[in-house]
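Visitor: generate coordinates for the sequence data below:
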Amino acid sequence: MQTTLTSFSVLSHPSLDQSGGRGAAPIDSRPAPLVESATLLQGNKTVGILHNGSLYRLQATKLGKLILTK
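Guide: This is a model prediction of the structure:
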């Protein structure tokens, strides 16, 4: 199976502001990598993701939505 990675632009949203409310943070104009959810899940309904020493769970619902929990 061949996977093609593409890129997309991240939208500007207050939740993405890492300036701590000290004004507008510079926006990174580089496109973010795009990964298909099927690539992450590899045929499973749930996959564990280790991030900064914490374990997260990415789960696909019956309706095709994704849920990320810690």
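Visitor: from now on I want contacts and neighbour counts done on CA atoms only, so please keep to that.
Guide: Will do.
Visitor: quick one: the strands in this protein?
Guide: 6-8, 32-34, 46-51, 54-60, 66-69 (DSSP state E).
Visitor: contacts for the longest one?
Guide: If you take C-alpha atoms under 8 Å, 6 or more residues apart in numbering as the criterion, strand 54-60 is touched by 45-50, 66-70.
Visitor: PyMOL command for the buried members of the residues you listed?
Guide: Here is the PyMOL selection string for the buried members of those, based on 16 or more other C-alpha atoms under 10 Å:
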select buried, resi 46+49
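Visitor: before we compare anything, build this one as well:
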Amino acid sequence: MQAALIAQPTPRNAAPNAAPNASLAGLTSLLAELPMESKALLQGRKAVTIMHNGALYRLQATRLGKLILTK
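Guide: Predicted coordinates:
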């Protein structure tokens, strides 16, 4: 037996973009709270330079596996 998909009409007073925008805002805030792996920032390098609010910072991984952030 084969099921048929039937499109339901959207009510004229419904706001079709209201829910996706709200969902996107919630997803964005959720992603901002997730931890980022240092490997993703360093990408195999020992150090990277980061621009933050117009200032340069250096993020460096030590041989002991610690991170140093300097301005």
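Visitor: just give the TM-score of the two.
Guide: TM-score for the superposed chains, counting by TM-score structural alignment, normalised by the length of the first structure: 0.55, backed by 41 aligned residues with a C-alpha RMSD of 1.4 Å.
Visitor: how about the helices in the second structure?
Guide: Taking DSSP state H to define them, one finds helices in the second structure at 18-33, 38-42.
Visitor: and of the strands of the first structure, who's closest to residue 40 of the first structure?
Guide: Closest to residue 40 of the first structure of the strands of the first structure is strand 46-51 (C-alpha to C-alpha; 7.4 Å).
Visitor: tell me which residue is most central in the second structure.
Guide: Taking C-alpha atoms, centre = their mean, the centroid of the second structure lies closest to residue 31, which sits 4.6 Å from it.
Visitor: any idea how far that residue is from residue 39 of the second structure?
Guide: Distance, residue 31 of the second structure to residue 39 of the second structure, by C-alpha to C-alpha, to the nearest Å: 18 Å.
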